[in-house]
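In: Coordinates only, no sequence provided:
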């Protein structure tokens, strides 16, 4: 044997010597990578890793030893910068003489072999002819075009099947003359480099390759093909591939449509505010879109059973029952379900969602999946709740109106067999207050009186306004009548402590009729009538007292009940603005300001009284800077549900923010009335629109004809049409406030000047 033949590949000969001659596994193991891939063609088996390869080699070693007669020179070619392919033919002598071809891939960094294939070298030219003949019979049996090609630069075609010709559109003669037997010429140039890199990468791990690329047919039409093949070597050491090509253009088209569909889905998902979810009923797996975290902020449960677990705090108990019922209906095969439920966010705040679910059925009409959408409706719910509360409550006192109070009490009586107390409170001689001091003063008194009454009762008790100066209190589930009697005395005492100052002091009292309800008769009208009868009899005998209905029925000291008599007047006077009451309102405002010890606090109280009386959204005052270049929101009162804007409206420039034309809105009387702000200049709309203003009424604050600010009334709920009487009242109020406010600011400047002089 001539060892010089291995001078270029010094590690190949030791591997063959250790494997076939010395049967030295220790030496052989030192030449192999620990992740060695070993392919034996006889028997056709693959072995992975040193353990499996050792077992295979040892089983061969025990059978017989070979003698190495001679070898061919190794043929080497680079697969990439790190790996190279080596082919060597060895003549072995044992019981008989035979040739072997070893195909090896060597890691050039470590010098170790990571792939070894041992094949008998028995293929002849006749065998190639037989393979070529066999290929002509394969098209009908094989689902694609078959070809053999060398692993050289042009990928020289060795054999092609008829189905290969049908796939490419060429004849064998055209392949020879036009393509020069080059398979590379068929590969779309856009894909060749990537395909070559992929082939080399796959050969690092074995002899098989699987690729997808575009192939150019004879008419230059590109088609997508799947190329599956095996890397082999013949007895002369030539490297070649046996491959099958399958047209996958349609599959690629479908995959691309699917990809675009998924992309569209992702775009929609990123833009929608809704949470998409899917429930696999068989596996109980639950998946949600990413915007779940946007609304709720915590990791989501991946199973329905996890959501329904009582340890899961995402649901209110009643909401968990609702969700469990929804899942039951899905399992029962209900096609479509829509409902509302409430979930906690990460801050334990409740959020309302509308849930819509469609159930998918299999061919046996059994539910397999549920696809659904969760839409956040929390703002809509809150808005609806505020509108409901506004519709249910008296705007002046914020007590329930008569209809709502009746409904709530009737619902309680119908469902709760408890002892309750129903009180009707009537303000004695309240008409004198309205006639003497005006309705605006009367409203201020009602606000104070009802506030004191509210403080005496629990949040679950029901307070309602049932007339102009009549109120209702329903005490739920009380232990005895002594508690109702105690509360009645406290109400009377609260009224006695209210003093009304004008030119003289007026004392206002109240009378109370009480009925203790019984579970035997859960009818609101029955008990309301009896409390009303008690109140009527009490007012007939004297005022500033309380009485129980059963006490009146049993005690001869009281007058007998008068059937049909009632103390309750259903008309609420303060809701009706009487004409020609401007002088009284002016007098009330003037006296309150004149007697005020704290003017700024008094102004704030007046803004609230005016705001509630006229039921506007916002009342405010803007005052100018000393140079009249800027204005600042200095006072503000907002109705329920209206956001404050005072902190956002400081140092507003007439020139820059209002384009220098804002004061032109005021007429010669210093009045600016706008039913629809969209009719204003764009700059003014940009300032007012974020404040949700729809209509406004503003009156100038003037100092000897010089504008020094303005007092305004905003309506944010709807466009408002002010009548002339309302405008007259508000204008007078603005004028009176202006006088006292300007006086206060002048005094402030004088004090500042005096202080600065003292410092000097």
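Out: Yep, it's here. Note that this is a predicted model, so its numbers are computed, not measured.
In: When you work out contacts or count neighbours from here on, use the C-alpha atoms and nothing else.
Out: Fine.
In: Buried residues, the helix or strand hosting residue 190. List them.
Out: Secondary structure assignment for residue 190, by DSSP states H and E: helix 189-203. By 16 or more other Cα atoms under 10 Å, the buried positions in helix 189-203 come out as 192, 195, 199-200, 203.
In: Who are the packing partners of that helix?
Out: strand 208-216 (3 or more Cα pairs under 8 Å, 6 or more residues apart in numbering; DSSP states H and E).
In: next helix or strand past the strand it packs on?
Out: strand 222-233.
In: so what does that next one touch, helix or strand wise?
Out: Checking 3+ Cα pairs under 8 Å, 6+ apart, strand 222-233 ends up next to strand 208-216, strand 239-247, helix 249-271.
In: And the contacts of that strand?
Out: 87, 101, 103, 188, 203, 207-217, 239-249, 252 (Cα atoms under 8 Å, 6 or more residues apart in numbering).
In: so residue 620 touches residue 632, yeah?
Out: No. Residue 620 is not in contact with residue 632 according to Cα atoms under 8 Å; the separation is 10.5 Å.
In: Compare these two (neighbour count), which wins?
Out: Per other Cα atoms under 10 Å, whichever of residue 620 and residue 632 has more neighbours is residue 620, with 22 against 19.
In: alright, now check it against this:
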């Protein structure tokens, strides 16, 4: 190959890499036209991706970016180049995974023609035909027809589902879980049942379903919903609803509470009119209830329990499902010792039997039943009690549903919700709950240990090598922890670079020390990047006997041990010996340098809600505000949190202030003009400055004593009038707060302001 062609080939390959980086990784589609020839032609994978010149290519790029602006992760790439005298062809394949999981992975083949100036002259993308079998060149027609048959079957099933939905008895509606049960959707049968039009419901009841409920039944309805939601997401209750005629009718409401993607909660309910059933004689009512339950519960295994005779009848589906005859006599004695129900679930089954016998109208639980081969299947049992004329439960009828697939999927989702996405270890909320529960095991032997591990100087890793390297390092640390602990141990990520390990049933402290040193030795083999210095870690450990203390005490002891380790030079293990010292009011903490009890609570609640709860219960609001400023500062990692107030209507003075370590407090004698300060704030009561220095000339009198790089301030209003502000300063570097963070600051500041105004009003009344 000639030297010129070799150089052209290398330049073309570099061009292709740059093109992939701009198009897929950086998503700088606006810069791509600079690399295109005016006469470029472009054939993409979609029907609209056909361009014949640069102008059409620009329009296509804008439309594509509007549809998806996120980045891609390149999983595979193969690029080749063939140079010619005045052009070069680049071709290959790549696999690009969108960061937004809503979009599918793209497996692309491409070819590029570059002119002699290395500009795009022609671009062609294509997808492999997924119906084409390996080692074949063509797609057989029967493969296409199978796909078409599948689509037709799916359309048929959709029509059948729609027909079934329209054939269901009663009426359906959807409403929000709010004080009014605001209606979202109503079926035509819902309107027919009560005789209203949609407009009449909107005008007369303001779309509030609670206003349609008979007034005398509203309190009972709310109470029953609250009680049943404690047991699960399903509700079933009876009440009366006002019809257009003015008469109420009885309805049976069978609903389920579901959480939408945006976090809102809505009820999906089926209403069945039961007025005649309510008015029927007792014998007829029992018969109708049994029939209604069977119809509602539909398929699977139907059962009837005669409480007085202690007999149990199952439909034939039991034998078909499990392969053996069920226990049918003396069930209250034989079922508790039966191997047919999983030992861990026996208490749930017995509870539903006791509840039903005691007169609970409706009960539901989940448990595992063994089949003939010894395999356990997850099932859901729903039991409805029947009563005699004296109100005593005499029978129970219901259904057993196979929920094995549903339950296993739920367990997978639960595992995902408990795990930290980066490391795969338990997240903080999950590890806190699991360890606290494990510590209550009264039958455990030996002792238990809690280790808090911190990566030394982790911030410098992010600063030196970037956050991607930092994330990779944390994942590696987690992998080492998983490989070093026992299957019975628990491990979780409780902070940025902080990990917690719980070891149950250990022999002594020496055993824990050996395991911790072995773990540290394995971690010292990790580096942020190849050829970089290896990391070191610090561990604070505490060893407790079972029943010696609660989880918070345990955590504080290990946390203080870590603090001592870090103050002593890091890199090693320190044990907390004096357990009784954990009862002090304020512990030095390596996790956040504050008592970890507050930090645990703050992780479980939104910051504004946390501040409101603490201030609402505070006996000393002044002292509580001082402490809250520190907690807020730690939670959002700012340099300074402070409050300026006006006590004369003319000037603002610094009345509260918290500073991070190494941050110089503001001059306490600083005062600013109330009127001039109010002008800085926008209509939302915010003054935000990502870079203070350019603004110093405009606000020199105020910023002179502040020594900060970035600031965010939220106005304090007293009956709509500006009365001061809550401020957050960053003195270490320029900082850009996201809109969600600003909203959180503002809401928290509003909570502080409300209680601060209450405090000042009380003080003023005492003075008078």
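Out: That came in fine, so what should we check first? Everything numeric here is computed off the predicted structure, so don't read it as measured data.
In: tm score of chain vs chain?
Out: Superposed pair, TM-score by TM-score structural alignment, normalised by the length of the first structure: 0.35. Supporting alignment: 307 aligned residues with a Cα RMSD of 4.4 Å.
In: So how do I select the buried members of the contacts of strand 222-233 of the first structure in ChimeraX?
Out: Applied in ChimeraX, the following selects the buried portion of those according to 16+ other Cα under 10 Å:
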select :87,101,103,188,203,207,208,209,212,213,214,215,216,217,239,240,241,242,243,244,245,246,247,248
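In: doesn't residue 59 of the first structure fall inside a helix?
Out: Yes. Assignment of residue 59 of the first structure by DSSP: H, G, I helix; E, B strand; the rest coil places it within a helix.
In: where's it relative to residue 25 of the first structure, distance?
Out: 12 Å (Cα to Cα, to the nearest Å).
In: State the helix or strand in which residue 483 of the first structure lies.
Out: Using DSSP H and E, residue 483 of the first structure falls within helix 481-496.
In: so what does that helix touch, helix or strand wise?
Out: helix 439-454, strand 510-516.
In: Please name the residues that touch residue 238 of the second structure.
Out: Contact analysis of residue 238 of the second structure by Cα under 8 Å, 6+ apart lists 221, 250-253.
In: Please narrow these to those residing in helices.
Out: The members of the contacts of residue 238 of the second structure that map onto helices under DSSP state H are residue 221.
In: What subset of the contacts of residue 238 of the second structure is buried?
Out: 221, 250-253.
In: Can you tell me which of those residues is closest to residue 165 of the second structure?
Out: If you rank those by distance to residue 165 of the second structure using Cα to Cα, residue 253 comes first, at 16.8 Å.
In: Tell me if I'm right that the closest one and residue 268 touch.
Out: No. Under the criterion of Cα under 8 Å, residue 253 of the second structure makes no contact with residue 268, lying 9.9 Å away.
In: tally of neighbours for residue 311 of the second structure?
Out: 16.
In: Residue 334 is in contact with that one, correct?
Out: No. The pair residue 311 of the second structure and residue 334 does not pass the contact test of Cα under 8 Å, sitting 10.9 Å apart.
In: circling back to that earlier point, make JSON lines from the helices and strands packed on strand 222-233 of the first structure and add distance to residue 294 of the first structure to it.
Out: JSON lines is the format used below for these (distance: least, Cα to Cα, whole Å):
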{"stretch": "strand 208-216", "distance to residue 294 of the first structure": "40"}
{"stretch": "strand 239-247", "distance to residue 294 of the first structure": "45"}
{"stretch": "helix 249-271", "distance to residue 294 of the first structure": "11"}
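In: quick one on the thing from earlier: comparing residue 59 and residue 25 of the first structure, which residue is more hemmed in?
Out: Shown here are residue 59 of the first structure and residue 25; by other Cα under 10 Å, residue 25 has more neighbours (16 against 11).
In: Am I right that that one is in contact with residue 54?
Out: Yes. Using Cα under 8 Å, residue 25 of the first structure is in contact with residue 54, at 7.4 Å.
In: ok now do residue 708 of the first structure, which residues does it touch?
Out: Contacts of residue 708 of the first structure (Cα under 8 Å, 6+ apart): 623-624, 628, 700-702.
In: which SSE is residue 436 of the second structure in?
Out: helix 428-438.
In: Also residue 716 of the second structure?
Out: strand 710-718.
In: before we move on, the earlier item: so which two of the buried residues of helix 189-203 of the first structure are the farthest from each other?
Out: The widest separation within the buried residues of helix 189-203 of the first structure (Cα to Cα) is 16.6 Å, between 192 and 203.
In: Please report the residue range of the longest helix in the second structure.
Out: Assigned via DSSP H, the second structure shows its longest helix as helix 739-767.
In: Then the first structure?
Out: Longest helix in the first structure, counting by DSSP H: helix 724-759.
In: buried residues in that one?
Out: 727, 729-738, 740-742.
In: hang on, the earlier thing: could you single out the nearest of the contacts of residue 238 of the second structure to residue 499 of the second structure?
Out: Of the contacts of residue 238 of the second structure, the one sitting nearest to residue 499 of the second structure (Cα to Cα) turns out to be residue 221, at 46.6 Å.
In: so that closest one sits right up against residue 239, yeah?
Out: Yes. In terms of Cα under 8 Å, residue 221 of the second structure counts as a neighbour of residue 239; the distance is 6.8 Å.
In: picking up where we left off before, downstream of the strand holding residue 716 of the second structure, the next helix or strand is which one?
Out: Following strand 710-718 of the second structure toward the C-terminus (DSSP H and E): strand 721-730.
In: just checking, what packs against that next one?
Out: When contacts are defined as 3+ Cα pairs under 8 Å, 6+ apart, strand 721-730 of the second structure sits against strand 640-645, helix 674-678, strand 710-718.
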